[in-house]
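Need the 3D shape of this:
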Amino acid sequence: MSSLTSARAAVSEWVDRVALSAPARLTLITFGAVIFLFAGLLSLPIATASGERAPFMDALFTATSAVCVTGLTTVDTGVYWSSWGLAIIAAGIKIGGLGIMTLASLVGLAVSRRLGLTTRLLAAGEARASGMGDLRTLLRTVVIVSFSIEIAIALVLFPRFLTLDYGLGRSAGYSVFYGISAFNNAGFSPDPAGLYPFADDAWILAPLAIGVFIGALGFPVYLNLIRGWRRPRSWSLHTKLTLIMVSALAFLSAALLAIFEWSNPLTLGDNSTQSTTLHLLFQSVNQRSGGFSAIDISNASEQSWLLSDVLMFIGGGSGSTAGGIRVTTLAVLLLAIWAEARGRRDMEAFGKRVGTEVLRGAVAITVISLSIVITGTGVFMAQTGIPLDRSLFEVVSAFATCGLSTGITGSLPDDAKMTLTILMYVGRVGSLTIAAALALNKQRRVIRYPSERPLIG
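Just a heads-up that it's a prediction; the model follows:
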């Protein structure tokens, strides 16, 4: 008994030491462990509809896609996996959407009614809490908002599936699955044909789009809106920038999609004006992060693919279930460009000044993410021989954890599947988290060199 206690104490001491010295590394290890756990569960015969074991590469890919809330699949989700398999995928999406460290904090609160310093730091980084004092309230907000939206979506979809003769059990299961998948921006569909049979069904597409939109805002925004919903002027700069950027990008996406696809008979060209409008609104929300699609992306124009590449790379709000470099990162870069064009020393918005350290972070995130996408695309093309346009689309979709595809994922060789698996993992844990985990230490310099401004441009 004493040896068991000593072993537990040793493990606990090791975890605390790793967490305090390098929280980013603990995040990487935890996410990786959860992915392999779900890959093991999906490898069980009970998880497949045929009752046979799924190939480990397909199980690992699907588990990574679920935990990293991506939505890319190598097999048809609604056909290949059993009800148990779908339940495992839904659980992976839920855990990945909440964030492993956030979930660990919630468990800690429920058990001990208090949080240690290490757990607070990890959860604050995962949920993007503005301060340590906000963490407990933020975690409560995470639980309330996520479960409330998912339940609301399920309640709206349930009667619709009943009218489609899905049966009571299947209707309930699909409604819950779609609710989890939508809010967490996962893009998984339990229907064998995906959302294509519901292409003109606003009863199904509208709640999914709303769930994706809300899920992509971010938990800090929810907290800010709940606290000051009657006083918009009191909203934080982060909330204002997120709402503006998300709305502007949705409008821009819908407008450009209308230009690119309005006359394409393989996507929107043969639809009525009402149906086309519904599609544009639905796709404009899902192009950045949701991953759902009611049109065949493989038949879209190359201009639409390029638009999707850009929007997926941008992603959703910081601290949200979406991926990408995040809309506030883009907002900071645009503020820097505007300040430089106006000859101003500071970046300003809504009567607030944005510090240069925020700009350095935005530049670092963007450059690291671009480097990963470029490298990943080159490796992917070498592995598959697929042209640049489709390869870039697939790589960006994986790294930005969006899940849209031009239809090539299922036919990829195992090495290419592994490349996308790694990209999904890297995209979920974050570029800066990877960089921080690889850094050996942080140096605090006492001496600062004299400044000099090199020529640029």
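
C-alpha from now on. contacts and neighbour counts both.
Fine.

any idea where the strands of the stretch 251-400 of the chain begin and end?
If DSSP state E, counting those that start in this stretch is used as the criterion, the strands of the stretch 251-400 of the chain fall at 347-349, 352-354.

Out of the ones you listed, which is closest to residue 454?
Across those, residue 454 has its closest neighbour in strand 347-349 (20.7 Å, Cα to Cα).

tell me which residues in the closest one are buried?
For strand 347-349, burial by neighbour count (16 or more other Cα atoms under 10 Å) applies to 347-348.

Report the central residue of this protein.
In the chain, the centroid-proximal residue (Cα atoms, centre = their mean) is residue 322; its distance is 2.9 Å.

didn't that residue look like it was pressed against residue 401?
Yes. Applying Cα atoms under 8 Å, one finds residue 322 in contact with residue 401, separated by 7.1 Å.

can you pull the contacts of the closest residue to residue 236 other than its chain neighbours?
The shortest distance from residue 236 to any non-neighbouring residue, by Cα to Cα, 6 or more residues apart in numbering, is to residue 224 (7.1 Å). By Cα atoms under 8 Å, 6 or more residues apart in numbering, the contact list for residue 224 reads 235-236, 239.

Among those, which are located in helices?
residue 239 (DSSP state H).

tell me which element the closest residue to residue 191 other than its chain neighbours is part of?
Of all residues not flanking residue 191 in the chain, residue 78 sits nearest, at 4.8 Å (Cα to Cα, 6+ apart). For residue 78, the element it lies in under DSSP states H and E is helix 77-80.

compare with the first, here's sequence two:
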Amino acid sequence: MVAPTAAARRRFGPATTVLVGYAAVVGSGFALLTLPIAKAGPGGARPLDALFTSISAVSVTGLSTVETADHWTFFGHAVILLLVQTGGLGIMTLASLIGLAVARKLSLGSKLTTSAETQGVGLADIRRFITGAIVVSLTVEAIGAVVLGVWFAAVTGFPPLEAAWYGLFHAVSAFNNAGFTILPRGLVPFVGDPVVSLALSALVLIGSLGFPVLDELRRFPRTPLRWSMNTRLVLWGTAVLTVVGTLFITAVEWGRAGTFGPLDWPTKVPAGFFQAAQTRSGGFSTVDVGQLDGATLIVMDVLMFIGGGPAGTAGGIKLTTFGVLFFILVAEMRGRAAVNVFGKRLLRAVHRQAITVSLVAVGVIVASTVALALLSDEPVDRLAFEAVSAFATAGLSTGITSDLSPAAQALLLLLMFAGRLRPILLASALAVRTRPLTYEFPKERPIIG
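Presented below is the predicted three-dimensional model:
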């Protein structure tokens, strides 16, 4: 991992430093994946495939132009795993951890860049955030790796070392919401396996909560009254959207021949729960997403667009942003001047930030879908699904990614990179560049609606 130097941090602002750091890691991953040792079979990987995979791993998305299990060797899989772990924890988080280990303190520049990367975690909390994020990540991943590794060895018959490697890879991929799988036949054979499905779903959902939420749950597990508005919004949003997604997907796909139809009824609800959990930004699938009903794809688009909690491994506009928009709507419908959430009033600046982030995201996705439609002959609903999945770093795919033209794949590549950095750069810009005005324009009200 190549971290920006102290001189670079002085030249660039925090947001730019984060961008440079991520670009450096993507470049390193690209260089390693182009080596002949990384690709199965003769020769090296196609440059676009290597770059696409590197960005997909660092942005913890999971989209791929090739079959991950067959195209890459053990070395290639190890590189992808390292990129996923680095991207999930954050470049500046890891760089700051190294600074803590060496100097036992953080410079102001390190605090600013890590704060920008973690979307506004206070400077006073940076040290606890970094150590907490590392401890939580490694602990949850280790537990997941043991559970999956033991189950793979006991049930599937994989040799112990191979089962342990599969367990570790998928635990890291799931917790970081990356969606990469290296199993020979993917996860489809495990659609009825309760241990694999529940373990991966749990890892995805825990990772999607965000490190600030996990830190509060660790410190105040039995005192919900001490939880912040952020934690409550994320927990309530995760529960409601997962339940709604499970019910909708299960109901629509219940008798569909290409998806849940062949499954016995005790397997259909867990399969629906698994797919709903993956829309938090997980990216795994135990059924053929390309065979899902169009209505299911639209609902999954919405769920992926919302994403998970801030300052974590999930993508999307974030549950907190969606929650703020929901409570703004409720306040307007009730004719209230102030927006109250869980007994506290929202700042006016938060209203503008949530609306701005959402409108920018909608604009990017619409423009990208139009561009993909011009570059491809695939159905528009499939292209919109790919665009949302890339921008929300969800990694779910209808199976058309590898069939797209190089220009369309390059657009998805940019969407994944922008999707990982958009909350960091945009939220940082909105929070930092608030400038007081010494004058006000006269007020006038247009007709709304």
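
circling back: out of the contacts of residue 224 of structure 1, flag the one nearest to residue 209 of structure 1.
Of these, the one sitting nearest to residue 209 of structure 1 (Cα to Cα) turns out to be residue 239, at 20.3 Å.

Looking at structure 2, name the residue matched to the closest one.
Residue pairing (TM-score structural alignment): residue 239 of structure 1 is matched to residue 231 of structure 2.

could you list every residue that touches the residue nearest to that match when sequence neighbours are not counted?
In this structure, residue 231 of structure 2 finds its nearest non-sequential neighbour in residue 213, 5.1 Å apart by Cα to Cα, 6+ apart. Residue 213 of structure 2 makes contacts with 230-231, 234, 309, as judged by Cα under 8 Å, 6+ apart.

Just among those, which is most surrounded?
residue 309 (32 neighbours; other Cα atoms under 10 Å).

when you align them, which residue in structure 1 goes with that one?
Residue 309 of structure 2 maps onto residue 317 in structure 1, by TM-score structural alignment.

Just send the strands of the stretch 251-400 of structure 1 back as a markdown table, with distance to residue 360 of structure 1 too.
Shown next, in a markdown table, are the strands of the stretch 251-400 of structure 1 (distance: least, Cα to Cα, whole Å):
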| stretch | distance to residue 360 of structure 1 |
| --- | --- |
| strand 347-349 | 13 |
| strand 352-354 | 11 |
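
Provide the aligned range in structure 2 for the helix or strand harbouring residue 38 of structure 1.
Element membership of residue 38 of structure 1, judged by DSSP H and E, is helix 23-42. Aligning helix 23-42 of structure 1 against structure 2 (TM-score structural alignment) gives residues 14-33.

which residues are in contact with the matching stretch?
Outside stretch 14-33 of structure 2, the residues that reach it (Cα under 8 Å, 6+ apart) are 1-4, 8-9, 38-39, 45, 47, 50-51, 53-55, 58, 76, 79-80, 83, 87, 91-92, 109, 112-114, 116-117, 421, 424-425, 428.

buried stuff in that stretch?
Quick answer for stretch 14-33 of structure 2 (16+ other Cα under 10 Å): 14-30, 32-33.

One more: stretch 252-264 of structure 1?
Buried residues in stretch 252-264 of structure 1 (16+ other Cα under 10 Å): 253-254, 256-258, 260-262, 264.

what range in structure 2 does it sit on?
Going by TM-score structural alignment, stretch 252-264 of structure 1 sits over residues 244-256 in structure 2.

For the host helix or strand of residue 429 of structure 2, name the packing helices and strands.
If you go by DSSP H and E, residue 429 of structure 2 is part of helix 406-432. Secondary-structure packing of helix 406-432 of structure 2 (3 or more Cα pairs under 8 Å, 6 or more residues apart in numbering; DSSP states H and E): helix 14-33, helix 47-58, helix 108-117, helix 348-375, helix 380-391.

Now do the same for residue 333 of structure 2: its match in structure 1.
Checking TM-score structural alignment: residue 333 of structure 2 goes with residue 341.

Next, the residue of structure 2 positioned farthest from its centre: secondary structure please.
Computed with Cα atoms, centre = their mean, the residue of structure 2 farthest from its C-alpha average is residue 442, at 42.9 Å. Following DSSP: H, G, I helix; E, B strand; the rest coil, residue 442 of structure 2 is assigned to coil.

Same question for the one 5 residues further on.
For residue 447 of structure 2, the secondary structure call by three-state DSSP comes out as coil.

still on that earlier bit, alignment lookup: the residue nearest to residue 231 of structure 2 to structure 1.
Match for residue 213 of structure 2 (TM-score structural alignment): residue 221.

Buried residues of whichever helix or strand that match is part of, list them for me.
Element membership for residue 221 of structure 1 (DSSP H and E) is helix 219-228. Of all the residues in helix 219-228 of structure 1, those buried under the rule 16+ other Cα under 10 Å are 219-225.

got those residues as JSON lines, with distance to residue 363 of structure 1 columns?
Formatted as JSON lines, the buried residues of helix 219-228 of structure 1 follow (distance: Cα to Cα, whole Å):
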{"residue": "219", "distance to residue 363 of structure 1": "23"}
{"residue": "220", "distance to residue 363 of structure 1": "22"}
{"residue": "221", "distance to residue 363 of structure 1": "23"}
{"residue": "222", "distance to residue 363 of structure 1": "26"}
{"residue": "223", "distance to residue 363 of structure 1": "27"}
{"residue": "224", "distance to residue 363 of structure 1": "26"}
{"residue": "225", "distance to residue 363 of structure 1": "28"}
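
Residue 72 of structure 1 maps to what in structure 2?
Checking TM-score structural alignment: residue 72 of structure 1 goes with residue 63.

again, but for residue 382 of structure 1
Match for residue 382 of structure 1 (TM-score structural alignment): residue 374.

Check residue 414 of structure 1 too.
Match for residue 414 of structure 1 (TM-score structural alignment): residue 406.

What sits closest to its match if chain neighbours are left out?
residue 48 is the one closest to residue 406 of structure 2 (Cα to Cα, 6+ apart), at 7.9 Å.

Against residue 180 of structure 2, how distant is that neighbour?
18 Å (Cα to Cα, to the nearest Å).
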